[in-house]
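>>> Sequence plus the predicted model coming up.
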Amino acid sequence: MQNLTAHLNMIRAMKMKPNFSELARIYGMDRRTVKKYYEGYEGKPKNRNKPSKLDKYYDEIKSKLAIKGVTVKGVYEYLKSKDETIGTYSNFNKYVKKKGLKPEKKIKGHPRFETDPGEQAQVDWKENIKLVSRNGEEFIINVLDFKLGYSRYCCFEINRTKTQEELIETLIRIFKDIGGVPREILFDNTAAVVDITGEKIKVNSRFKSFAKDFGFEVKLCKPRHSYTKGKVEAANKFIDWILPYQGEFETEEDLVRIIKEINAKVNMQPNQTTQVPPALLFQKEKEYLQPLPDKRLIDSYLNSYKSVKVQKDSLIYYKGSKYSVPPEYIGKTVQVKEVENKIYIYYNTNLLRIHVIDEKNINYHDEDYKQLMLMRVGQREELNKICEENLKKFDNLLKT
């Protein structure tokens, strides 16, 4: 094209009349194209300002990436949960870089450690994550990340206190979920696991007994050597996916649900090292896990839970008041745990409801009551109105 342009410039300079057909034959193009160039056409611009489908999210992407600790992947997953048409992560990342929305970080190299199926799991916490709800309520949470070394299959659990009691209960819940126990678990030097006296660090005697009862060996990560727990700390990046939900949720139950959704996504996406989704490799690894101990031994570590039966009105009784669970659990036995003026109601390992302890005799979650009424009423049209009126009557009755 440069030769044609030069030829046309020469013709202009010599004030000759161009033969478009002859020029088209010489340069192998349509005579109309030659004429267009003669009349001033300069070709398509090299850098076209083509609009992106992400442009409408520019301000939101910018504000989410300004949140301390948030990742590009986290913002992408958040937006994708709102709009499935935003495209691939690769294009999203290119857009972010092109717009200069996220500075690049320097990456330090470190060795990788691989383990056999069922051999090792790694545990870490993402601590003091501050999130503000849509209503302005502040939540400060800790997220425990348990990751199997071979498959990279991970379990994210909200930890409210990081105490030894809660750690043990959380690990038991995870062991039940994955159907077994790895041969060793790697921890950092957290107070829930170790006793520190001066420069001496040793595993706490009670936690050592717990490990012995469940058949795993406690391994400690060297201080300031985070690469020894690199698999799980890499997964902590995924926990940052929750940060874009700042101001996008209402209750603690919403946070639990969001964490579980993120957890499921992580296990279904191909791992960068293995190139295989963790959920797929886990099907092999779970065969190598050690069996759970006797139920009586497990229950001895869960004595802080109270077992109660769900009544026909979808309520359970706890300390003089009644609290609701979803109606599908009517007639089943659930476990109740009290933490900081709230009760957490579980069925097996599933968290069903969180209620603030209240002096009211009856405490229904709106959704539980609607589902219960739907079973009775049988039609949804007037359901919301009926439920709203009935719940108001409940409150007024309990006040008198």
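Structure's in. What do you need? Numbering: from 1, shown residues only.
>>> drop to CA atoms for contacts and neighbour counts, all remaining ones
Will do.
>>> Val218 touches Asp188, doesn't it?
No - in this structure Val218 lies outside contact range of Asp188 using C-alpha atoms under 8 Å: 10.3 Å.
>>> next up, a second structure to put side by side with the first:
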Amino acid sequence: MFYMDMIYEIRRRYKVQKQSISAIAREMGLSRPTVRKHVETVEEPKYERAQPMRPQLGAYEGKLEQWLEKEAKFPRSRRRTARRLFEGLQEVGYQGAYDSVQRFVKDWKLKAQGPRVTQVFVPLVFEPADACQFDWSHEHVELGGVGQTIKVAHFRLAYSRQLFVVAYLRETQEMVFDAHRRAFAFLGGVPNRIIYDNLKTVVDTILVGKERQFNRRFLTLANHYLFEPVACTPAAGWEKGQIENQVGNVREWLFTPLVRFANLVELNDWLAIRCRELAQRKHPCHSGRTINECFQEEQRLLRPIVAPFDGYVERMMRVSNTSLVCVDRNRYSVPARFAGQAVSVRMSANQIQVVAQAQVVATHQRVFGRDQLICDPWHYLPVLEKKPGALRNGAPFVEWDLPLPIQAVRKCLLKRPQGDRAFVELLLLAEKVGLDALTVACECALEAGTVTAPVIMNEMRRLTDPSPPTPLEWPDGIALTLEPLADCQRYDHLLGETHAH
């Protein structure tokens, strides 16, 4: 590059000392065209490379541009970053550096998007254990071979930058409660404040300024853990900028390219492991320290967890005449005696509980999807007592996963007249003494070759009747010294008195 001091020397010799171009070129070791060019140069020359030098990337620019044009039509969450595009090029044989790919992607986006307006933000500083930020994001994964959009709850301690993420299939309030419970357990304590957007599950009403009317059930969560909820100003995401950046980073680090797991449990186990691994990175503000080292310092100042919060949302529902309640378009069974009655349904992230008469009368594993029937066959046993024919085609009993000996006995009995009623009697007895006793009794009957309801019931009673009481040991001090003798003549005497009357 030609520097200003050389231009100055050329111009001084030519303009002041009146040297010829040939003399200047000979003395300074320059070519005459170069001297002639800079004789009239006043400003310092600026050189711009017309096209960046990318010798290794040249053969792959077409492929890279094709990917960028294709992914520009995708939602932002599904577009690959420069790092992921670089890894994709490596898979097809690219041997060059990442910087070349990064510059190409940056130049391509500038041309495609045009100039951008830069916003200015105020840097924020947080004390250890002072604040945590929360947000949701929607990510694409494959669970059990089916592509799905999941909802990911993000937490980030503002001082140490320790993150925690957990995935759900819904974004409802019970998921918010469960996410907080998991996050506090992962972090080992509770911060003083948690900063939120104005989520409907958190904020009921936005008032003037920072005033908010928080959801009553959410305040129960905050009261249990004793943290202060803080809602951001609408459209002021910079107030929780760390979590806003984390959403994009986590999408790149964890969900690009598409991740595949058998179910949500395995995905969340993997996410927890990755959160610990990412904490080994350098802290962005504390040089020479990792995120995990700062987190260990902050963790000691978090408020200890006394007990986990039972995070459920409760609704009053009426049980149908088929003894079912409907939650999110899925139906769950309730004991038949509550059909037609109003009950309280508690919905948590993983469970559905039905409460009646101040007692939990039914508990089911929560399922997601639509139009699924989740039945406990024992809930319908009183109905079978009056309608034993329902045993053959009743939905709760068709796919009842009973032990194999019981299934064999059921198959034998249903081939006989009144066999369905006989099997119902066995089930009614098993409800009192337990299914294990019925299983053993059926095994004995099958081995003996006598498969009848009376034989199996007798065997169940024999297995479950209490053992005879142990004889009592009397102390020697109260033993009889003179034992009474049996005298049957006394009864004859009484009989004689009776005839006399």
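Looks like it came in fine. Treat the numbers as computed from the prediction; the structure is a model and nothing was measured.
>>> TM-score for this pair?
Once superposed, chain against chain, the TM-score is 0.54 (TM-score structural alignment, normalised by the length of structure 1); 274 aligned residues with a C-alpha RMSD of 4.6 Å.
>>> that older thread, compare Val218 and Asp188 of structure 1 (neighbour count), which wins?
Applying other C-alpha atoms under 10 Å to Val218 of structure 1 and Asp188 shows that Asp188 carries more neighbours, namely 22 against 18.
>>> Which stretches in the stretch 151-300 of structure 2 count as strands?
163-168, 193-196, 203-206, 212-214, 228-231, 259-261 (DSSP state E, counting those that start in this stretch).
>>> highest average neighbour count across the ones you listed?
Mean neighbour count (mean count of other C-alpha atoms under 10 Å) peaks for strand 163-168 among the strands of the stretch 151-300 of structure 2, with a mean of 23.
>>> Quick check: the gap between the residue nearest the centre of structure 2 and Leu264 of structure 2.
In structure 2, the centroid-proximal residue (C-alpha atoms, centre = their mean) is Ala167; its distance is 3.1 Å. To Leu264 of structure 2, Ala167 of structure 2 is 7 Å away according to C-alpha to C-alpha, to the nearest Å.
>>> ditto for Phe86 of structure 2
Distance from Phe86 of structure 2 to Leu264 of structure 2, by C-alpha to C-alpha: 30 Å.
>>> what do you get for Glu228 of structure 2?
Computed as C-alpha to C-alpha, the Glu228 of structure 2 to Leu264 of structure 2 distance reads 30 Å.
>>> do Pro382 of structure 2 as well
Using C-alpha to C-alpha, Pro382 of structure 2 is found at 36 Å from Leu264 of structure 2.
>>> neighbour count winner among the two?
Neighbour count, other C-alpha under 10 Å: between Pro382 of structure 2 and Leu264, Leu264 has more, with 18 against 15.
>>> For the more buried one, list the residues it contacts.
Contacts for Leu264 of structure 2 (C-alpha atoms under 8 Å, 6 or more residues apart in numbering) come out as Leu143, Ala167, Tyr168.
>>> can I get the residues you listed in a markdown table with distance to Thr118 of structure 2?
Converted to a markdown table, the contacts of Leu264 of structure 2 look like this (distance: C-alpha to C-alpha, whole Å):
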| residue | distance to Thr118 of structure 2 |
| --- | --- |
| Leu143 | 39 |
| Ala167 | 33 |
| Tyr168 | 35 |
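>>> all helices of the stretch 51-200 of structure 1, in order?
Secondary structure of the stretch 51-200 of structure 1 (DSSP state H, counting those that start in this stretch): helices at 58-65, 72-82, 89-98, 164-178.
>>> helices and strands around the third one, which ones?
Just to be clear, that refers to helix 89-98 of structure 1. Here helix 89-98 of structure 1 touches helix 72-82, going by 3 or more C-alpha pairs under 8 Å, 6 or more residues apart in numbering; DSSP states H and E.
>>> same question, the shortest one
The contact analysis (3+ C-alpha pairs under 8 Å, 6+ apart) places helix 58-65 of structure 1 against helix 72-82.
>>> distance from the helix it packs on to structure 2 after superposition?
Here the mean offset of helix 72-82 of structure 1 against structure 2 after fitting is 6.1 Å, by mean C-alpha distance after the TM-score superposition for structure 1.
>>> Name the residues of that helix that are buried.
Neighbour counts over helix 72-82 of structure 1 (16 or more other C-alpha atoms under 10 Å) mark Val72, Lys73, Gly74, Val75, Tyr76, Glu77, Tyr78, Leu79 as buried.
>>> which residues does the second one contact?
Read that as Lys73 of structure 1. Contacts of Lys73 of structure 1 by C-alpha under 8 Å, 6+ apart are Tyr89, Phe238, Trp241.
>>> Could you do Val125 of structure 2 as well?
Taking C-alpha under 8 Å, 6+ apart, we find Val125 of structure 2 in contact with Tyr159.
>>> measure it to Ala131 of structure 2 for me?
To Ala131 of structure 2, Val125 of structure 2 is 10 Å away according to C-alpha to C-alpha.
>>> related to what we said a few turns ago, now do the equivalent of the residue nearest to the centre of structure 2 over in structure 1 against Pro293 of structure 1, distance only.
In structure 1, the residue paired with Ala167 of structure 2 according to TM-score structural alignment is Ile158. As judged by C-alpha to C-alpha, Ile158 of structure 1 and Pro293 of structure 1 stand 24 Å apart.
>>> do Glu137 of structure 1 as well
41 Å.
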